[in-house]
Structures are given as C-alpha cells and as structure tokens.
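**Student:** Return a 3D structure for these sequence lines:
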Amino acid sequence: MDEHALEELDEMGADPDTRRRQPSRGMFLLPSLFTAGNMAAGFYAITQSVQGSLFDTSYFDRAALAIGIAVLFDGVDGIVARATNTTSAFGRELDSLADVITFGVAPSLLAYIWGFRMIPALSNPDLRGQIVHLGVFICFIFLICGASRLARFNISINPQPRNPGRPGKKYFVGMPIPAGAGVIASVIHFQKGSPIDNPWIALVWVALIGFTSFLMVSNWRFWSAKEMTSGKRRPFQLVAVIAVFGALIVLYHRYMLIILAMVYLVSGVLARLAYSWGRRRRHA
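**Tutor:** So this is what the prediction gives:
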C-alpha cells in the first residue's frame, strides 16, 4: 500500500493493525495468475481438440486432462483470493471470462469433435449428417447454458435454490460450469480419448450433454465446498482428506475423475427428488 493510501487511512481513524492487514498491490496479482493458468489450460484444450483424429486419439485425451487441470486452477484462485483478502471486481470479471473460454468453449468444441465429428461414414449418409447437426446444436446449448449460469451467478446476491437444504449451509444454485465441463472431460478421459463410432452411443452423448446443460441453468441446489475452505473447523482433518483424495486421483485418475463428476451430477438430482418427496409427505 502506498503512502497516500496510508494517509487516507490515518484521516479515517484506522488503527495501525488495520493498515498492516491490507494486502499489497502485488498480492492482487496472485489469484489472477491462477486465472491465467485456467485460461491457458482452456486454450491448450482447444488446440488439442482440433488436432485430434481417428489415427491419433491422444489429442482428445490431453484436451480432457487440460480441462480437468483447469478445474483445479479455478478452485485454487478463489481459495487464494479469499485467504489473502485480495478479491476484487477485476478478478471476478477476469475469472468469468476465463470460465467462458475454458469451461464453455473448450468442452463444447471437444464434445462435438470427439462425440459427433469422428463418427465414420454410415450406409445411410443422411443419418450421419442429422446426428452431426444435432451434435452442433446440443454443444451450442451447453455453451449458452454455461454462459448464462455464469451471468446469473455474477448478478445474484445471496441466491437461494428452489429446493433449500440445511439452514446456514451454502449451496450453489444450479450446477457450476466447471462441474459441467468436468462431466464431459471425465467421460472422454475415461475412454482414453477414443471417439464415439456408434450413432446410438452418440445419441446417449446428446442426452448427457443436454441434461448437464439443463442442470447448469436449473434452480436446483448443488453442494458448495466453501465451508471446507473457510479454515474454521478441523483444518488438519481436511488436509488429510484432501491428501487421500489427491493420491487416489493420481493413481486411479481415469476412474476417480468420472466417479467424482457423476456423483456430483447425481447429487443435485437426488437432492431435488428428496426435497419434492419430503414436501409431498408434509402436505399429505
């Protein structure tokens, strides 16, 4: 903090401890560096997606892994910003723009090329063309739903889900866009980047992308991990749990990533069904 800012604090009557707690200007760059890493991973995923082919499917796998790494960067930049008290309007806007690229454009392009563009020529060319066109449409729906989810998050003040959970516990309203991108990336990584070659499986892929898009713009509650990173309760146990999960992900990443992604997706659905069932019981 410069001398002019300190003089303003003196005029406002701020005590010396308050002045020392103010982070320096350089500290505000720290969360933005993780946001830049998020964006770099998304750009890398795009470049790998467009290079993928039936002859070398490793490009698709690398693109999916890059999106997974970006999810990690996205979580870390928020933790760092809160821990260092360096949240800012600039950081929030930069994070939203990075999320549109990394978790909107990159996974929708990857989902289209991997799931529809690589379908081989069929005995009925018209059927393949219709599936490819449907893939273009559903991947765009994923992109617009993810962008809408981000816009709603930015303008909402203390949003409440339609099916509220435990009082005092924070929830996301709708599936966050990084989780939606993680669903797509985890499936592709589980398949080691091997693209879809069956038109019926491509229709299942359409359903999964469409349902994930719906969850992002829904008003259903999804668990937020913010209370875990607040540092108020059991920090050592939290570190141990994170270390165990980190080791499992490193050792069994193909299975762990898709399990985590699908469990999180299903958790929102189950929470909604449980709330509806409980409300009907209360009315009865």
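
**Student:** Only C-alpha atoms from now on, for both contacts and neighbour counts.
**Tutor:** OK.

**Student:** Run through the neighbouring helices and strands of the helix or strand in which Asp126 is found.
**Tutor:** For Asp126, the host element (DSSP states H and E) is helix 125-155. If you count contacts as 3 or more C-alpha pairs under 8 Å, 6 or more residues apart in numbering; DSSP states H and E, helix 125-155 packs onto helix 89-100, helix 106-112, helix 177-190, helix 199-217.

**Student:** what's the burial count for Ser276?
**Tutor:** 13 (other C-alpha atoms under 10 Å).

**Student:** Figure out the helix or strand that it lives in.
**Tutor:** helix 253-283.

**Student:** ok, and for that helix, which residues are buried?
**Tutor:** For helix 253-283, a neighbour-count test (16 or more other C-alpha atoms under 10 Å) marks 253-254, 256-259, 261-262, 264-265, 268, 271-272 as buried.

**Student:** would you list these in TSV and tack on distance to Ala83?
**Tutor:** What follows is those, written out as TSV (distance: C-alpha to C-alpha, whole Å):
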residue	distance to Ala83
His253	28
Arg254	31
Met256	28
Leu257	27
Ile258	30
Ile259	29
Ala261	26
Met262	29
Tyr264	25
Leu265	28
Gly268	28
Ala271	30
Arg272	32
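
**Student:** Just name the closest of those to Ser213, please.
**Tutor:** Leu265 (11.1 Å; C-alpha to C-alpha).

**Student:** of the helices and strands packed on helix 125-155, which approaches Val50 most closely?
**Tutor:** Using C-alpha to C-alpha, the nearest of the helices and strands packed on helix 125-155 to Val50 is helix 106-112, at 8.0 Å.

**Student:** coming back round to it: and the helix holding Ser276, how far out from the chain middle?
**Tutor:** 17 Å (C-alpha atoms, centre = their mean, to the nearest Å).

**Student:** who does that helix touch, helix- and strand-wise?
**Tutor:** Checking 3+ C-alpha pairs under 8 Å, 6+ apart, helix 253-283 ends up next to helix 177-190, strand 221-223, helix 235-251.

**Student:** one more to put side by side:
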Amino acid sequence: MSEHQDQEPQAHKGIFLLPNLLTTGGLFSGFYAVVASMNGDFKLAAVAIFIAMIFDGLDGRVARMTNTSSAFGAEYDSMADMVSFGVAPALIAYNWGLSELGKVGWLAAFIFVAGAALRLARFNTMVGVADKRYFQGLASPAAAGIIAGMVWLGSDYEVVGHSINWIVAAITIVSGSLMVSNFRYHSFKDVDWKGRVSFLAILVIVLVYVVIATNPSLVLFVIFAGYAISGPFVTIRGVRKLKMEHVVGDSDDADFDSSNEAKQSTQDKAETPKEKSDP
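**Tutor:** Sure, this is the predicted structure:
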C-alpha cells in the first residue's frame, strides 16, 4: 500500500507545454537548417539558424515569466542548442565551403562542434555561480550567428563558398575556439527590460530594425562578428595583468580586477540555479 502511494504522485508529473514547445521550435529550425544545407539551399539554412535564435531567446524568458522553469526544460534546452548552434552551423559551413578541403575541412567543422559542446557543458556547471552580467567564452548562439551570417552574406552576393574555403575554415575555427576561451562577453542580463525608457530609446530601437531590414545578411554578420571581437577587449580591460590563463583554462584562473563584480557574483549565488538561460 505504501509503495503504491509513493508511486502515485509520479504518475501526475509532466512537462510544461509552452516553454518546451518553443524549445522544440528551435530544435526543428536547427534540424531544418541541416536539411536545407544538404539540399544546397544555404540562404534558407542560414535564416533557419537565426529563427532558432528567436525560439532560444523566447523559451527561457517565457519559462521565467510563467513560472514554468524546470530541470527537464533546462536539459532539453541545452540539447536543442547543441543541434541548432553546434551541429547545424558546422554542417552548413562544411557543405558551403569546407568539403573540398578534405581533412582540414571536416576538422575545422569538428572544432566548432566540440567548442559548442564544451561551451554548453561549462555553462551548465556554472549556472548560479558565475557573474550573470558576463558570459565566459563566446555564447554558442553568437558563434552560430557568425557562421550563419557569413553563409547568408555569401549567398546574397553570389560568393561560392569553396572559392574562399580557407577563409571559411579560419572563421569556423576561430568561432569554435572563442566559445571555449576565457574571454568575457556582456550577457545584457543586467538590462531592466521591465523598466520605463525614454521616447528617444524607442526611436533608436526602431532605427536599428530599419538598418537590419535594409541588408539583413550584412548587418547581422557585422553585429555578431563585432560582438565576438568585443570579448578580448573587455577581458584585457578588466584584468590587472593579462596572462595565458585569462585566455584559456579554468574559470578559477581568471583574475579580474573588479570588487563590484565579485560582490555581484556573490549575490547571484543565492539565486535559483535551475532555470532556462541563454548559453
């Protein structure tokens, strides 16, 4: 009788529909990007990666707003991100411009996949511990944005990827390496999205949308590439003396000179560790 009572609550357990539905949408977009690249439709494949980013940005926020965060959702989100921002961009880059390089081509694509996997694993182990204002290493969606933006830009300007295969290989390897680096990137999680803003701020946001709409492939590639470059500058500015362990190594090796950030990190430890978040 007691065993039946212990098992009964388990039968009522389930998963929250809305956030996991959004996560599934991101997973589908990543898988569709792979299929599109195999069919030679590289522009559509690149657009699918950016659509996956939208789903990835929504699922965690919806889960927190509706109080439907769960350990299952966090794990499912990481697995979906591995497909959408790890495997899919690497295969797109390989099919578009790396396949004719032989071993160098698929090794460059693997470096990106491995970087995304290590980046997501490290992020999951640091949730609730690291300073939420910064990412350690380039976030996997941003790295995927560089690859997708490059392919989209090349498709718009009718550039054959195999004609610039060494450039594609270099960008793919650097993007994958930045994900496992110790460079710090602003996470923008300290922005008060619920607060009031001036009319000028709304006008600036509208202008940003207009600029992106004029040439989305070029603007998105420049934005994500600029964000990737910002990491080393932020890191160099924030350390007392730049050492090799500030670039690669464990998070404990980084000696950042900021007492306020240490205080903020201590406060973040008290927050709930298990919630969906941007990797």
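
**Student:** Got a TM-score for the two of them?
**Tutor:** The TM-score (TM-score structural alignment, normalised by the length of the second structure) is 0.74; 229 aligned residues with a C-alpha RMSD of 2.6 Å.

**Student:** Please list the residues outside whichever helix or strand comes after the helix holding Asp126 of the first structure that contact it.
**Tutor:** On the C-terminal side of helix 125-155 of the first structure, the closest following helix or strand by DSSP H and E is strand 171-173. Outside strand 171-173 of the first structure, the residues within contact range by C-alpha atoms under 8 Å, 6 or more residues apart in numbering are Pro159, Gln160, Pro161, Gly165, Ser218, Asn219, Trp220, Arg221, Phe222, Trp223, Ser224.

**Student:** how close does the one residue sitting closest to the centre of the first structure sit to Leu6 of the first structure?
**Tutor:** When the first structure is reduced to its mean C-alpha position, the nearest residue by C-alpha atoms, centre = their mean turns out to be Pro178, at 0.6 Å. Counting by C-alpha to C-alpha, to the nearest Å, the separation of Pro178 of the first structure from Leu6 of the first structure is 39 Å.

**Student:** Trace Ile92 of the second structure over to the first structure, please.
**Tutor:** Alignment note (TM-score structural alignment): Ile92 of the second structure maps to Leu110 of the first structure.

**Student:** Could you tell me which residues make contact with its match?
**Tutor:** Going by C-alpha under 8 Å, 6+ apart, the list of residues near Leu110 of the first structure reads Ala45, Ile46, Ser49, Phe60, Ala63, Ala64.

**Student:** Can you get me a residue count around the fifth one?
**Tutor:** Taking other C-alpha under 10 Å as the neighbour definition, Ala63 of the first structure ends up with a count of 30.

**Student:** Can you tell me what it aligns to in the second structure?
**Tutor:** The alignment partner of Ala63 of the first structure in the second structure, by TM-score structural alignment, is Ala45.

**Student:** Which residue, other than its chain neighbours, is closest to that match?
**Tutor:** Once flanking residues are discounted, Ala45 of the second structure sits nearest to Ala33: 4.0 Å by C-alpha to C-alpha, 6 or more residues apart in numbering.

**Student:** The one you found contacts Ala88, correct?
**Tutor:** Yes: with contacts defined as C-alpha atoms under 8 Å, Ala33 of the second structure counts as touching Ala88 at a distance of 6.3 Å.

**Student:** These two: which is more packed in?
**Tutor:** Per other C-alpha under 10 Å, whichever of Ala33 of the second structure and Ala88 has more neighbours is Ala33, with 32 against 29.

**Student:** Report the contact partners of Ser140 of the second structure.
**Tutor:** Contacts of Ser140 of the second structure (C-alpha under 8 Å, 6+ apart): Asp81, Phe85, Gly86, Ala116, Arg119, Leu120, Met179, Pro279.

**Student:** Kindly apply the preceding question to Ala225 of the second structure instead.
**Tutor:** By C-alpha under 8 Å, 6+ apart, the neighbours of Ala225 of the second structure are Ile146.

**Student:** Distance of the aligned partner of Gly60 of the second structure in the first structure relative to Ala274 of the first structure?
**Tutor:** Residue pairing (TM-score structural alignment): Gly60 of the second structure is matched to Gly78 of the first structure. As judged by C-alpha to C-alpha, Gly78 of the first structure and Ala274 of the first structure stand 30 Å apart.

**Student:** How about Arg62 of the first structure?
**Tutor:** From Arg62 of the first structure to Ala274 of the first structure the distance is 38 Å (C-alpha to C-alpha).

**Student:** what about Ile164 of the second structure, how many residues close to it?
**Tutor:** Using other C-alpha under 10 Å, Ile164 of the second structure has 13 neighbouring residues.

**Student:** now swap in Arg20 of the first structure and tell me
**Tutor:** By other C-alpha under 10 Å, the burial measure for Arg20 of the first structure, its neighbour count, is 11.

**Student:** Asp197 of the first structure: helix or strand, and which one exactly?
**Tutor:** Using DSSP H and E, Asp197 of the first structure falls outside every helix and strand.

**Student:** ok, Gly182 of the first structure touching Val263?
**Tutor:** No: Gly182 of the first structure is not in contact with Val263 according to C-alpha under 8 Å; the separation is 11.6 Å.

**Student:** Would you agree Val80 of the first structure is in contact with Pro31?
**Tutor:** Yes: the pair Val80 of the first structure / Pro31 is scored as a contact, 5.9 Å apart, by C-alpha under 8 Å.

**Student:** Which one's more surrounded, those two?
**Tutor:** Counted by other C-alpha under 10 Å, Val80 of the first structure and Pro31 do not tie: Pro31 has more neighbours, with 24 against 18.

**Student:** Map Ile147 of the second structure across to the first structure for me.
**Tutor:** Using TM-score structural alignment, Ile147 of the second structure pairs with Ile184 in the first structure.
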